[in-house]
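Enquirer: Okay, predicted coordinates and the sequence, questions at the end:
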Amino acid sequence: MAAAANTPQCHQPWQLVVPARASAGRRTRWPAAAAGVGVGGARNAWTSRPPPPAARHAVRAKAGARPSSPPDAVTYSASISTDTPLHESPGVSFDEYLQDRARVFRAMFPDESRSQRVGDGEWRVQMLPLQFLLLTVRPVVVMQLRHRAGGLDLRVTEWELGGLDVSYAPSSFDLGVSGSLYADRSRSHGCRMRGHLEIAITCVLPPPLRLVPETILRGVAESVLSRLAEKMKRDVDVGLVTDFRRFHREKAAASRAMPTLDATASSRDQSL
């Protein structure tokens, strides 16, 4: 992708993607969402006394057709944006850096023990446990990075929520994650890395959770999603900016080495 000046006006991020609804009894295969976020290893009355293996359940789904949600489904969502200064030079642009999707992914998710490449621009990511009231789920997602004019888009194409007790498994659960990342050079004070991330879940609450007041459920659910989005934002802000600086140094060092190599070759030719 040729480097080009990007502006928020010319870049249109993906709309929020909500994969196909999955029933609790289906056994379709799915990977899951973004970076490790949540209360890792947290113990409570539910997790300290897990039910036998036969009582465990996994909710799985893959992006595809989107049937209408059940009338009793509820939706919780969160979004976050990033706006961070970047130092480019005439020979080193953020657009060029974004061309290497594998490098960008490693910068955002450096823990190689929890990720595996599964296709062109796709990685399977094991997230840290997420805690929601008395529930602790262990998400696994397939994350896709895709080039678009002027930037890079991110979305989750498959997902799984493991470790659920049967009585807490929702009869319907949809997960949507999408984001965009690009360089904004429209301002007079230089280049900035701009990005936006949206996360949403739509589900039919299991009977035990229907006893909890809706305002409490919404507050807890959206707090969990917000922490997930904030964790991903920190990974991008710290990981990508740091790695882009490294990329900048590598390109500069390679550029300085080229005249030396040319001069050596010219000297050799003259001696012959």
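Expert: Thanks, I have the structure now. Numbers count the residues shown, from 1 in each chain.
Enquirer: contacts and neighbour counts: CA atoms only from here.
Expert: Will do.
Enquirer: so where do the helices sit in the stretch 1-150 of the chain?
Expert: 94-98, 101-108 (DSSP state H, counting those that start in this stretch).
Enquirer: And these: which comes nearest Ser180?
Expert: Across these, Ser180 has its closest neighbour in helix 94-98 (11.6 Å, Cα to Cα).
Enquirer: Which elements pack onto the closest one?
Expert: strand 151-165, strand 172-184, helix 241-271 (3 or more Cα pairs under 8 Å, 6 or more residues apart in numbering; DSSP states H and E).
Enquirer: Next, the buried residues of stretch 253-262.
Expert: Buried residues in stretch 253-262, defined by neighbour count with 16 or more other Cα atoms under 10 Å: none.
Enquirer: Likewise for stretch 180-195?
Expert: For stretch 180-195, by 16+ other Cα under 10 Å, it's 180-185, 191-195.
Enquirer: picking that back up, let me have the helices of the stretch 1-150 of the chain in TSV, extended by distance to Asp235 and mean neighbour count.
Expert: Converted to TSV, these look like this (distance: least, Cα to Cα, whole Å; neighbours: other Cα atoms under 10 Å):
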stretch	distance to Asp235	mean neighbour count
helix 94-98	16	21
helix 101-108	5	18
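Enquirer: Out of the helices and strands packed on helix 94-98, which gets nearest to Ala78?
Expert: Comparing these by Cα to Cα, strand 172-184 comes nearest, at 9.9 Å.
Enquirer: From the contact counts, what lies against the following helix or strand past the closest one?
Expert: Of the helices and strands lying after strand 172-184 in sequence (DSSP states H and E), the nearest is strand 192-204. For strand 192-204, the elements it packs on are strand 74-85, strand 172-184, helix 214-234, judged by 3+ Cα pairs under 8 Å, 6+ apart.
Enquirer: try it against this one:
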Amino acid sequence: MLYSITQQPGLCVKNGVVLQKSHLKNQKMSRWKCFAVSKSQQKPRKDQNLLSVSLRSFSDIPLYEPQGKASFDQYLEDKPRVVKATFPGKSEQLNQEEWRIETPKIEFLFLKIWPTIDIKIISKTSGEGYPSDVPHNITKVLDLQMTNWELNGIHRDYRPSSANVCSRGAIYSKKFGIRSRLKFQLQINLSFHIPDALTFVPKDVFQSIVEKGLKAMVEDVKLKAMDRLVEDYCAFRKEKKK
């Protein structure tokens, strides 16, 4: 997926096609409109300014799952509730499996950005189609796949001319006898062309800054989400008990 990031309106380029938010009044669009762009309109790219970062993150925390009570697997079946606990910002359900989520503002480098992302959340069981590194003996997994995105808050001088983001995550419970652990794994592959206004920064220095900033941002968001999931699951058990 190849995208160019803009501010107003939200634009992105995907495989030579520009995706643009509809500006039609009184008509709510859940997806982006598409129209073709010829190769002559696309700005040539310099490979030496292409920066790529990959991040794999694994976290787990204790999870109390008393026997004979509502299990965490049952909790995962209520996907709208799980989405609200994991992503506390504004969200909109697009269809049975997909949500559009507006994230809080994030300080990244010297910028304050707020991504809007579309996430497909698929419930999987019996080891079929599990994300990599998820054991097949896990009884239920929520597979999170980012399908679209938009980035706001970047001044035009600091916008990458193109960017590509691919992200996939998983939420599940792993049982060890009477004990359980809440597992959350996330993989992000990011590549973009360094903006002209920042090409004075050595590429290796820029790469190090992006890697450290991305890792800190992901860990902060993920750990807070895990704490909220444990707290909401506890509330879920109490509600089922009543």
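Expert: Yep, it's here. Note that the coordinates shown come from a computational prediction; the quantities given were computed from them, not determined experimentally.
Enquirer: With both chains overlaid, what TM-score comes out?
Expert: Here the TM-score for the pair of chains, by TM-score structural alignment, normalised by the length of structure 2, is 0.71; 196 aligned residues with a Cα RMSD of 2.6 Å.
Enquirer: a markdown table for the helices and strands packed on helix 94-98 of structure 1, including distance to Ser115 of structure 1?
Expert: Shown next, in a markdown table, are those (distance: least, Cα to Cα, whole Å):
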| stretch | distance to Ser115 of structure 1 |
| --- | --- |
| strand 151-165 | 14 |
| strand 172-184 | 17 |
| helix 241-271 | 18 |
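Enquirer: Nearest to Val220 of structure 1 among the ones you listed would be which one?
Expert: That would be strand 172-184 among those, by Cα to Cα, at 16.7 Å.
Enquirer: Show where that closest one falls in structure 2, residue numbers please.
Expert: Mapping strand 172-184 of structure 1 onto structure 2 (TM-score structural alignment) gives residues 162-174.
Enquirer: ok, now stretch 119-127 of structure 1?
Expert: So stretch 119-127 of structure 1 sits over residues 95-103 in structure 2, by TM-score structural alignment.
Enquirer: Repeat that for stretch 95-108 of structure 1.
Expert: Stretch 95-108 of structure 1 maps onto residues 73-86 of structure 2, going by TM-score structural alignment.
Enquirer: Now the terminal residues of that stretch, how far apart.
Expert: End-to-end distance of stretch 73-86 of structure 2 (Cα to Cα, to the nearest Å): 16 Å.
Enquirer: Please apply the same query to stretch 189-198 of structure 2.
Expert: Terminal residues of stretch 189-198 of structure 2 lie 21 Å apart, using Cα to Cα.
Enquirer: buried residues in it?
Expert: Buried positions in stretch 189-198 of structure 2, judged by neighbour count with 16+ other Cα under 10 Å: 190-195.
Enquirer: do the same with stretch 84-97 of structure 2
Expert: 84-87, 91, 93.
Enquirer: nearest to Ser57 of structure 2, of those?
Expert: Ranked by distance to Ser57 of structure 2 (Cα to Cα), the buried residues of stretch 84-97 of structure 2 are led by Thr86 at 16.2 Å.
Enquirer: State the distance from the closest one to Pro195 of structure 2.
Expert: 32 Å.
Enquirer: same thing with Ile61 of structure 2?
Expert: Taking Cα to Cα, one finds Ile61 of structure 2 at 39 Å from Pro195 of structure 2.
Enquirer: before we move on, the earlier item: closest to Glu102 of structure 2 out of the buried residues of stretch 84-97 of structure 2?
Expert: Of those, the one sitting nearest to Glu102 of structure 2 (Cα to Cα) turns out to be Ser91, at 6.2 Å.
Enquirer: could you list every residue that touches that closest one?
Expert: Contact analysis of Ser91 of structure 2 by Cα atoms under 8 Å, 6 or more residues apart in numbering lists 84, 99-102.
Enquirer: among those, which recur in structure 1?
Expert: Retained in structure 1 (both residues aligned by TM-score structural alignment, their matches' Cα atoms under 8 Å) from those: 99-102.
Enquirer: Can you flag which of those belong to strands?
Expert: Among these, the residues falling in strands (DSSP state E) are 99-102.
Enquirer: Dump those into TSV; add distance to Leu109 of structure 2 as well.
Expert: Output for these, formatted as TSV (distance: Cα to Cα, whole Å):
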residue	distance to Leu109 of structure 2
Trp99	28
Arg100	25
Ile101	22
Glu102	20
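Enquirer: Now the buried members of those.
Expert: Listed as buried from these are 99-102; burial here means 16+ other Cα under 10 Å.
Enquirer: hmm, back to that, want to throw the helices of the stretch 1-150 of structure 1 into TSV with distance to Leu145 of structure 1?
Expert: What follows is the helices of the stretch 1-150 of structure 1, written out as TSV (distance: least, Cα to Cα, whole Å):
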stretch	distance to Leu145 of structure 1
helix 94-98	10
helix 101-108	7
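Enquirer: Relative to Arg155 of structure 1, which of those is closest?
Expert: Short answer: helix 101-108, nearest of those by Cα to Cα, at 12.4 Å.
Enquirer: What is the closest one packed up against?
Expert: The contact analysis (3+ Cα pairs under 8 Å, 6+ apart) places helix 101-108 of structure 1 against strand 135-148.
Enquirer: List of residues touching the strand it packs on?
Expert: By Cα under 8 Å, 6+ apart, strand 135-148 of structure 1 touches 30-34, 46-47, 99, 101, 105, 121-131, 152-164, 168.
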